[in-house]
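Asker: what's the 3D shape of this:
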Amino acid sequence: MSKRLILAASLALSLSACATAIPPVEVTRFHIGNPARSGTIAVEEMRGNPDVSLEFRTYAAAVAQEWQRVGFTPVSAGETSDYVASVAFRRSFRPSGVDRGSDRPVSVGVGGGINLSGKPKDIVTTELHVQLRRRADSTMIWEGRALTEAREGTPAAQPGLAAQKLSAALIEGYPGESGRTITVK
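Answerer: The predicted structure is shown next:
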């Protein structure tokens, strides 16, 4: 009987590790020859961003934090920044498909997430787009996009975690290789 308990505990631990797995992020960046590496920065909504809400502020805050990590300073209230980082994000949902080969009520999805209903969870695609412009002449000096996918209901599909992961993957190693798409794990 105790062997069964140990086996059950081991299985539960391995499943919980799967549930917290963070999927990789696909990152593409473009920049001019030698973009700025320091200065004051303001993070703002990108024109045309469909959602200025609490969720948007989560993404904007994560982007601002990453710009600080690479050497930029947040602009003080009431002052004009040297640079403007425009931010937009989008979340979309698509069906993950039906597993007709199994009628089991419990399944473990790729990338984590335990599905007790037997019904496949949707895939949440989260995209982050950031443009860095020189305020003085509005010249875009850097631009990047990051994308990740996770099963609905998993931690990786939550906006806060997605915002942090996408921002870090996108801005880490700034400015990055221009025109190349990489995968960040």
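Asker: rest of the way, CA atoms for contacts and neighbours
Answerer: Noted.
Asker: nearest spatial neighbour of the residue positioned nearest the centre of the chain, skipping sequence neighbours?
Answerer: Taking Cα atoms, centre = their mean, the centroid of the chain lies closest to residue 166, which sits 2.6 Å from it. Nearest residue to residue 166 in three dimensions, chain neighbours excluded: residue 146, at 5.9 Å (Cα to Cα, 6 or more residues apart in numbering).
Asker: check contacts around the one you found.
Answerer: By Cα atoms under 8 Å, 6 or more residues apart in numbering, residue 146 lies in contact with 25, 26, 27, 28, 127, 128, 129, 166, 167, 169, 170.
Asker: Mind checking which of the residues you listed are in helices?
Answerer: Counting by DSSP state H, the contacts of residue 146 place 166, 167, 169, 170 in helices.
Asker: Skipping adjacent residues, who's closest to the second one in space?
Answerer: Taking Cα to Cα, 6+ apart, and ignoring the residues beside it in sequence, residue 167 has residue 63 as its nearest neighbour in space, at 5.3 Å.
Asker: let's see this one next to it:
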Amino acid sequence: MLTAMPFFRSLARIGLPLALAASLSACATPFQADVSRFAVPLPAPQGQTFAVVPEDPKLAGGLEFATYANAVAEEMQQLGYARAASPETADMLVRFDYRIDNGRERVRTDPGVGFAGGPWGPWGPWGGGFGRWGFGFNDPWLAGPNVRSYTVYTSGIELKIDRTADGQRLFEGKAEAVSRSNRLPRLVPNLVDAIFTDFPGHSGETLRITIRDDEKTVREAN
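Answerer: Okay, the predicted model is just below:
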């Protein structure tokens, strides 16, 4: 039996990481954003035009802003509004801004991993086994809980729509998300998708919008 221990320990080092990786990939979480919106009745889309402009004038003319502005414009066009040739000729100005913080550290503690004895012992929560020894989470031979830290970032966008004829504010909205990514080209389109879900929504309502891989959305009141 003593000579078999190195074999089983080597097998555990190989099998457990594969099992854990499979479980983590199966539990990938969809993108989630907290969305709050305030609105008055918007004009019916009967030829009204709009232009997307930066809330921060420093972003005007930037290629990055233009990319995100196109995402906003596509959503407005799907609502039935037409994109104006210039802000000066638009019936509505869509003021847009985006941001991300510098991140903050979070600490996560995972259970220790090891062997689970007994004939055809379980693979932790997955079931199955190998001979007399299975892989589980309760083996005193291996290390205890695994403590690790990682960085999370808070990203957000703001959207305001003004009527150019008299400057009346028609819509204000914010979408914010916490994630382990700080890549704005990936985050901003998802935030735009979230803020336009069931647009313009109920004024004063805050929702948790979940965007799934199959492009379906789920609305949850906060």
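Asker: what's the TM-score here?
Answerer: The pair, once superposed, lands on a TM-score of 0.72 when counted by TM-score structural alignment, normalised by the length of structure 1; 162 aligned residues with a Cα RMSD of 3.1 Å.
Asker: Quick one: map the residue nearest to the centre of structure 1 onto structure 2.
Answerer: Using TM-score structural alignment, the equivalent of residue 166 of structure 1 in structure 2 is residue 191.
Asker: give me every residue that touches the residue nearest to the centre of structure 1.
Answerer: Contacts of residue 166 of structure 1 (Cα under 8 Å, 6+ apart): 25, 127, 128, 146, 147, 148.
Asker: Distance of it relative to residue 72 of structure 1?
Answerer: In this view, residue 166 of structure 1 and residue 72 of structure 1 are 18 Å apart by Cα to Cα, to the nearest Å.
Asker: Please enumerate the strands of structure 2.
Answerer: For structure 2, the strands defined by DSSP state E cover 31-39, 49-54, 82-83, 92-100, 104-110, 114-116, 134-136, 146-163, 169-179, 205-211, 217-221.
Asker: Regarding structure 2, what is its longest helix?
Answerer: Using DSSP H to define each element, structure 2 has its longest helix at helix 5-26.
Asker: Return the distance of that helix from the chain's centre.
Answerer: Its chain's average C-alpha position is 29 Å from that of helix 5-26 of structure 2, according to Cα atoms, centre = their mean, to the nearest Å.
Asker: for it, which positions count as buried?
Answerer: 8, 9, 12, 16 (16 or more other Cα atoms under 10 Å).
Asker: ok, now stretch 69-89 of structure 1?
Answerer: Of the residues in stretch 69-89 of structure 1, 72-75, 81-89 count as buried by neighbour count, 16+ other Cα under 10 Å.
Asker: And stretch 32-46 of structure 2, by the same measure?
Answerer: Using 16+ other Cα under 10 Å as the burial criterion, the residues of stretch 32-46 of structure 2 that qualify are 32, 33, 34, 35, 36, 37, 38, 39.
Asker: Reformat these as TSV; add distance to residue 66 of structure 2.
Answerer: Below are these laid out as TSV (distance: Cα to Cα, whole Å):
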residue	distance to residue 66 of structure 2
32	24
33	22
34	24
35	23
36	24
37	23
38	25
39	25
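Asker: quick one, what contacts the equivalent of residue 100 of structure 2 over in structure 1?
Answerer: Alignment note (TM-score structural alignment): residue 100 of structure 2 maps to residue 91 of structure 1. Neighbour list for residue 91 of structure 1: 124, 125, 126, 127 [criterion: Cα under 8 Å, 6+ apart].
Asker: where's the first one relative to residue 22 of structure 1, distance?
Answerer: Okay, so that is residue 124 of structure 1. 13 Å.
Asker: now the third one
Answerer: Counting by Cα to Cα, the gap from residue 126 of structure 1 to residue 22 of structure 1 is 13 Å.
Asker: Comparing those two, which shows the higher neighbour count?
Answerer: residue 126 (23 against 20; other Cα atoms under 10 Å).
Asker: Can you tell me the closest non-neighbouring residue to that one?
Answerer: Nearest non-adjacent residue to residue 126 of structure 1, counting by Cα to Cα, 6+ apart: residue 91, 4.5 Å away.
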